[in-house]
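Enquirer: Structural data only, the sequence is not supplied:
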């Protein structure tokens, strides 16, 4: 079986490696638009941007791994078309045949429209190695940076900028930062942390437009104020990269729609990672996380080889900001109340419930709460809110 993987990120790399680990002997070709070998993205907005990590440490595998495993990498060569009838992909002037095609195309950052200055020099997104390399020279002490968007990517970039001595302003259109993904308790905790480090957060504040002729010089806000900036980082979310799938006639539904096994509407095409949506607890979800990219890709690799095992997602996420390590287990969608736990050592965690059911936990530099919460959720156990708030030894709740 000839396998072609379009997308050389976390999911693509995991899928290729798993195919070989499971004994697949046929040709594997992995195609990526970036010139760098498969690498991890989370450190881009943290350790790499801070200068604490070299590029080689980002790489998921040593370069000789791919050669040793007989995996052909085609990097810096985007796929221009998929022909489902002929079962081929086109890369430049080359046509590559496949028996099974995996789409691990990931996601693309949402950008500001050119009409409001999104195309000015000095405006950046944080998604790729190239993005971060382009902006690193901007991070000089005392310079002014505006960050558009108070989600995790924007706040991580704000933390790095503040640590490097820049003057940082975060613009969030919603009433509070992290509103789409976290409870007010988590927002309050993170907001206070940034305030302690001198970051200015403007909530319920939209961007009317960026200012400048050819290079950004500032921003006009929705309330009419104008604030100066030496550069701008846009962190307003990402969208699944579905262009190739759509052109090939593959069904979409908040991403590339797959069944429980990772197969798309075309029986020879599979999908995994940020770009894929899949059945989950009677609905359909798409997860943007390293954990899902790896787990789903490995499940798809097994199913390509005939395992026929539905993918069971176990969502977890993390974010590093200043000295805070925020670890998240579960999905908080549909929660109706939050339980706050403060441990004797001062560690704090927020536990999401819907009725009596535990849905998720946000652990604020509290690895014990995260590990116990993750195990409880995986096991389908829901201690009472009173037990979460008062039990001294959380591990006792696992018994």
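Expert: Looks like it came in fine. Computed from a predicted structure; not experimentally measured.
Enquirer: going forward, measure contacts and count neighbours with C-alpha atoms only.
Expert: Noted.
Enquirer: which SSE is residue 169 in?
Expert: Using DSSP states H and E, residue 169 falls within strand 167-171.
Enquirer: just residue 333 next, same as before
Expert: Applying DSSP H and E, one finds residue 333 in no helix or strand.
Enquirer: show me the contacts for it.
Expert: The contact partners of residue 333, taken as CA atoms under 8 Å, 6 or more residues apart in numbering, are residue 359.
Enquirer: Tell me how far it lies from residue 283.
Expert: 12 Å (CA to CA, to the nearest Å).
Enquirer: now residue 266
Expert: Taking CA to CA, one finds residue 266 at 21 Å from residue 283.
Enquirer: what do you get for residue 321?
Expert: Distance from residue 321 to residue 283, by CA to CA: 32 Å.
Enquirer: Break down the protein into its helices, ranges please.
Expert: 10-21, 47-50, 55-58, 63-68, 129-135, 152-163, 184-196, 243-247, 290-304, 367-379, 385-390 (DSSP state H).
Enquirer: contacting residues around the strand holding residue 169?
Expert: Strand 167-171 is contacted from outside by 141-150, 154-155, 158, 161-162, 198-203, 205-207, using CA under 8 Å, 6+ apart.
Enquirer: Buried only: go through those for me.
Expert: With burial judged by 16 or more other CA atoms under 10 Å, the buried subset of the contacts of strand 167-171 is 143-150, 154-155, 158, 161-162, 198-203, 205-207.
Enquirer: Restricted to strands, list the contacts of strand 167-171.
Expert: Cross-referencing the contacts of strand 167-171 against strands under DSSP state E gives 144-148, 200-202, 207.
Enquirer: circling back to that earlier point, who wins for proximity to residue 39 among the helices of the chain?
Expert: Across the helices of the chain, the minimum distance to residue 39, taken as CA to CA, is reached by helix 55-58, at 5.2 Å.
Enquirer: just how off-centre is the closest one within its chain?
Expert: Offset of helix 55-58 from its chain centre (CA atoms, centre = their mean, to the nearest Å): 18 Å.
Enquirer: Buried residues, that helix. List them.
Expert: Per 16+ other CA under 10 Å, helix 55-58 contains these buried residues: residue 58.
Enquirer: Please identify the buried residues of the strand holding residue 169?
Expert: By neighbour count with 16+ other CA under 10 Å, strand 167-171 contains the buried residues 167-171.
Enquirer: which of residue 266 and residue 283 has more neighbours?
Expert: Under the criterion of other CA atoms under 10 Å, the comparison of residue 266 against residue 283 puts residue 266 first, with 15 against 7.
Enquirer: Take this one as well and set it beside the first:
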């Protein structure tokens, strides 16, 4: 039975929000739990949208965090297709944007996520220009890739980040022609640096993807309202029947900003400032998932992580903190990708400029290796490519902050566990 004396409200029905609601109940919270989702679909996980579901290898129902009946069974008041347009911190209420309904909260969690960045060029209003963030986007794109493959059509992707490359792989598996336009000199430049980006470039070239590095889209050309081609700032024109904008995502901070919560400058990655307990500048409001910028003492930095594992773990951590438990959210960032026959896991944080060398263990040419980003002999990050069951060992190396012998690190015959003091 629900005790109405306390009400916890969660704004954002993605993985972080759904796992927070689950954790509140699992930890014995008996008050009202209200989960507000601006999509009409039940909360779901996003990785399949550019992987298994997009490829037609996973069913639609497989993406949902919980069975639809779970919410009622656990007394979670789920509001689908509802937006929140205002937080009144003094009155401790949130207001629904569609009808102005006010809901009181004792604790509030912002799990509003991120949204795709938009191309600011002529032609983005043409039929055939796509983004990939939501289940509805993936459903539309899945149909597009099927038709492009059947008709030998061309997909142009703006951006060679994780989403861009995963969709490129899916499109090639459907049989579509693919051109990727990327202003940096390699794919995944901001994530992996120049040293490892070429591994992914060669992988995709082997599967027929064409890259145009050092170029940006300047215009999407149409005919009869449909995409016909794209033009780039190097003077080239490329045929296109569909365009995917995969130029990154921006944290959805408008609600937090209007409430006067402290934010991180956009130039520093943006997001809502939280402490190690995922509390915002208002102690009764927490934030988790893509929107939260949290301090990570391990790297002496404040970071915002847009990947699945951060939502999976951050939502429950915020829920425990809302319950008054002592929480220090200090997980090593983790993400993964699957492209063709390449599977990869990445642990750590090593943006370009933060490391002084990359050490390879294994055979990068055969795409069976582990890469380590090193600064002053210490491991900042590790990426295992088609090498499995090493994530815990890599994360232990990162957490140890110990100086390692790089020759031993590069030697596959030296157990990784032996390098942790």
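Expert: Looks like it arrived, so ask away. What you are looking at is a predicted structure, and each value in this text was computed from that prediction instead of being measured.
Enquirer: Quick check: TM-score for this pair?
Expert: Laid over one another, the chains give 0.96 as their TM-score (TM-score structural alignment, normalised by the length of the first structure), with 398 aligned residues with a CA RMSD of 1.7 Å.
Enquirer: got the buried residues of strand 167-171 of the first structure as CSV, with distance to residue 293 of the first structure columns?
Expert: Listed next are the buried residues of strand 167-171 of the first structure as CSV, based on distance: CA to CA, whole Å:
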residue, distance to residue 293 of the first structure
167, 35
168, 32
169, 32
170, 29
171, 30
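Enquirer: Who are the contact partners of residue 348 of the first structure?
Expert: Contacts of residue 348 of the first structure by CA under 8 Å, 6+ apart are 340-342, 363-366.
Enquirer: Tell me who's in contact with the aligned partner of residue 19 of the first structure in the second structure.
Expert: Using TM-score structural alignment, the partner of residue 19 of the first structure in the second structure is residue 24. Shown in contact with residue 24 of the second structure (CA under 8 Å, 6+ apart): 316, 319-320, 323.
Enquirer: repeat that with 6 Å
Expert: By CA atoms under 6 Å, 6 or more residues apart in numbering, the contact list for residue 24 of the second structure reads residue 319.
Enquirer: measure it to residue 208 of the second structure for me?
Expert: Applying CA to CA to residue 24 of the second structure and residue 208 of the second structure gives a distance of 48 Å.
Enquirer: Repeat that for residue 329 of the second structure.
Expert: Residue 329 of the second structure is 42 Å from residue 208 of the second structure, by CA to CA.
Enquirer: Likewise for residue 176 of the second structure?
Expert: For residue 176 of the second structure, the distance to residue 208 of the second structure - CA to CA - is 10 Å.
Enquirer: Could you do residue 243 of the second structure as well?
Expert: Relative to residue 208 of the second structure, residue 243 of the second structure is positioned 17 Å away (CA to CA).
Enquirer: Which residue of the first structure sits opposite residue 234 of the second structure in the alignment?
Expert: So, by TM-score structural alignment, residue 234 of the second structure is matched to residue 223.
Enquirer: Now that match. Nearest residue, chain neighbours left out?
Expert: residue 205 (7.2 Å; CA to CA, 6 or more residues apart in numbering).
Enquirer: My guess is that neighbour contacts residue 173. True?
Expert: Yes. If you go by CA atoms under 6 Å, residue 205 of the first structure and residue 173 touch, sitting 4.6 Å apart.
Enquirer: rewinding a little: using TSV, please lay out the helices of the first structure together with distance to residue 88 of the first structure.
Expert: Below are these laid out as TSV (distance: least, CA to CA, whole Å):
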stretch	distance to residue 88 of the first structure
helix 10-21	18
helix 47-50	37
helix 55-58	31
helix 63-68	22
helix 129-135	29
helix 152-163	36
helix 184-196	47
helix 243-247	13
helix 290-304	17
helix 367-379	40
helix 385-390	54
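Enquirer: Skip the chain neighbours and tell me the closest residue to residue 137 of the second structure.
Expert: For residue 137 of the second structure, the closest residue by CA to CA, 6+ apart turns out to be residue 131, at 6.6 Å.
Enquirer: and the one you found, what pairs with it in the first structure?
Expert: Using TM-score structural alignment, residue 131 of the second structure pairs with residue 125 in the first structure.
Enquirer: ok, now residue 282 of the second structure?
Expert: So residue 282 of the second structure corresponds to residue 266, using TM-score structural alignment.
Enquirer: distance of its match from residue 204 of the first structure?
Expert: Where residue 204 of the first structure is concerned, residue 266 of the first structure sits at a distance of 44 Å (CA to CA).
Enquirer: now swap in residue 345 of the first structure and tell me
Expert: From residue 345 of the first structure across to residue 204 of the first structure, the span is 34 Å (CA to CA).
Enquirer: Give the aligned range of stretch 198-213 of the second structure in the first structure.
Expert: Per the alignment by TM-score structural alignment, stretch 198-213 of the second structure matches residues 188-203 in the first structure.
Enquirer: how far does that stretch stretch from start to finish?
Expert: 12 Å.
Enquirer: For it, which outside residues touch it?
Expert: Contacts for stretch 188-203 of the first structure (CA under 6 Å, 6+ apart): 168-172, 175-176.
Enquirer: same deal with stretch 278-289 of the first structure?
Expert: 258-260, 274, 277.
Enquirer: if we can go back for a sec, which residue, other than its chain neighbours, is closest to the match of residue 282 of the second structure?
Expert: The nearest residue in space to residue 266 of the first structure (CA to CA, 6+ apart) is residue 250, at 6.4 Å.
Enquirer: Aligned against the second structure, show me the partner of that neighbour.
Expert: In the second structure, residue 250 of the first structure lands on residue 261 (TM-score structural alignment).
Enquirer: Can you report how many residues lie near that match?
Expert: By the criterion of other CA under 10 Å, residue 261 of the second structure has 17 neighbours.
Enquirer: now residue 51 of the first structure
Expert: 11.
Enquirer: what residue of the second structure takes the place of it?
Expert: Match for residue 51 of the first structure (TM-score structural alignment): residue 56.
Enquirer: For residue 146 of the second structure, see how far away its match is.
Expert: Using CA to CA, one obtains 10 Å as the distance from residue 56 of the second structure to residue 146 of the second structure.
Enquirer: What of residue 168 of the second structure?
Expert: 13 Å.
Enquirer: Same check on residue 290 of the second structure?
Expert: Residue 290 of the second structure sits 30 Å away from residue 146 of the second structure, going by CA to CA.
Enquirer: One more: residue 238 of the second structure?
Expert: Distance from residue 238 of the second structure to residue 146 of the second structure, by CA to CA: 21 Å.
Enquirer: mind checking what residue 166 of the second structure lines up with in the first structure?
Expert: In the first structure, residue 166 of the second structure lands on residue 156 (TM-score structural alignment).
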